[in-house]
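Q: this one's sequence-less:
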């Protein structure tokens, strides 16, 4: 067993990204003006996308997130991430598929807003 199971799992998730994660990464976030990371380990969690400079997590939620157990896990996960000073943006697979440009625009808006907020501190 690896001494870094979360790091190993994050590599596996990068290799086996969902269609929506691949699209968002290759068509937008990979060339975003502020550096983004894919499948980043934060604490005991692996987040889909992370922007350190803006303290922003972007999650793309599939069907497993919408049952009672998934919703409860996401609630705890989001609470922990927010307790670390991070903002969490969540989009569904359907939103990425049907409203791709709006999803991209929302990410850009939040990054821009966060950069101003964090600079003003």
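A: Happy to help now that I have it. All of these numbers come straight from a predicted model, not from anything done at the bench.

Q: when you work out contacts or count neighbours from here on, use the C-alpha atoms and nothing else.
A: Noted.

Q: the chain: strands as residue ranges?
A: 37-42, 45-51, 56-61, 87-92 (DSSP state E).

Q: residues in contact with the first one?
A: Put plainly, it is strand 37-42. 6-7, 10-11, 13-14, 25, 46-51 (C-alpha atoms under 8 Å, 6 or more residues apart in numbering).

Q: any idea which helix is longest in the chain?
A: helix 100-119 (DSSP state H).

Q: circling back to that earlier point, would you turn the strands of the chain into a markdown table with mean neighbour count and distance to residue 100?
A: Formatted as a markdown table, those follow (neighbours: other C-alpha atoms under 10 Å; distance: least, C-alpha to C-alpha, whole Å):
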| stretch | mean neighbour count | distance to residue 100 |
| --- | --- | --- |
| strand 37-42 | 19 | 18 |
| strand 45-51 | 20 | 16 |
| strand 56-61 | 21 | 12 |
| strand 87-92 | 17 | 10 |
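
Q: I'd like these written out as CSV, with distance to residue 29 added.
A: CSV is the format used below for these (distance: least, C-alpha to C-alpha, whole Å):
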stretch, distance to residue 29
strand 37-42, 9
strand 45-51, 9
strand 56-61, 10
strand 87-92, 14
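
Q: pasting the second one now:
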């Protein structure tokens, strides 16, 4: 688990924390099923991944696809945003995140794993 965020991750985190006022709670670098999720809202089963340049490489893309499929079997939807999108179009990114959150069903508290790692 990384403690230091990249600048795009930090920008995304600041914006995701603003959604708390609307009732959406994200955790960062949350462990789940052997993975560390960049950002996750367990209540809505939504994962946000910030993808750097290496995610375009074939081996990493295959790993990401397997990971996303594993998460999907648990009811999670993964949204992936590349660094330039976060840097240059954060408003559009956050609009997409908010629309997705609003469309996702709410899970009960018993469906959430115990809190570990970052969450505040």
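A: Good, I have the coordinates. Predicted, not measured: the structure shown is a model, and the values here were computed from it.

Q: hmm, back to that, pick out the most distant pair among the contacts of strand 37-42 of structure 1.
A: Spanning the widest gap among these are 6 and 25, at 20.7 Å by C-alpha to C-alpha.

Q: residues contacting the residue nearest to the spatial centre of structure 2?
A: Nearest to the mean C-alpha position of structure 2, counting by C-alpha atoms, centre = their mean, stands residue 48 at 2.0 Å. The contact partners of residue 48 of structure 2, taken as C-alpha under 8 Å, 6+ apart, are 37, 38, 39, 40, 78, 79, 80, 81.

Q: residue in structure 1 matching the last one?
A: For residue 81 of structure 2, the aligned residue in structure 1 is residue 91 (criterion: TM-score structural alignment).

Q: and for residue 38 of structure 2?
A: Aligned partner of residue 38 of structure 2 by TM-score structural alignment: residue 48.

Q: ok, and the closest non-adjacent residue to residue 11 of structure 2?
A: Nearest non-adjacent residue to residue 11 of structure 2, counting by C-alpha to C-alpha, 6 or more residues apart in numbering: residue 86, 7.5 Å away.

Q: quick revisit: which among the contacts of strand 37-42 of structure 1 gets closest to residue 35 of structure 1?
A: residue 51 (6.2 Å).

Q: still on that earlier bit, with respect to residue 91 of structure 2, which of the contacts of residue 48 of structure 2 is nearest?
A: residue 81 (12.5 Å).

Q: mind listing what the closest one touches?
A: Residue 81 of structure 2 makes contact with 48, 49, 50, 51, 93, according to C-alpha under 8 Å, 6+ apart.

Q: right, and the fourth one touches residue 83 too?
A: Okay, so that is residue 51 of structure 2. Yes: assessed by C-alpha atoms under 8 Å, residue 51 of structure 2 is found in contact with residue 83 at 6.2 Å.

Q: still on that earlier bit, TSV for the contacts of residue 48 of structure 2, including distance to residue 102 of structure 2?
A: Listed next are the contacts of residue 48 of structure 2 as TSV, based on distance: C-alpha to C-alpha, whole Å:
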residue	distance to residue 102 of structure 2
37	20
38	20
39	17
40	15
78	15
79	14
80	17
81	19
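
Q: what do we get in structure 1 for residue 62 of structure 2?
A: Per TM-score structural alignment, residue 62 of structure 2 is aligned with residue 72.

Q: give me the neighbour count for its match.
A: Under the neighbour criterion other C-alpha atoms under 10 Å, residue 72 of structure 1 is assigned a count of 13.

Q: just checking, residue 25 of structure 2 touches residue 17?
A: Yes: counting by C-alpha under 8 Å, residue 17 is a contact partner of residue 25 of structure 2 at 7.3 Å.
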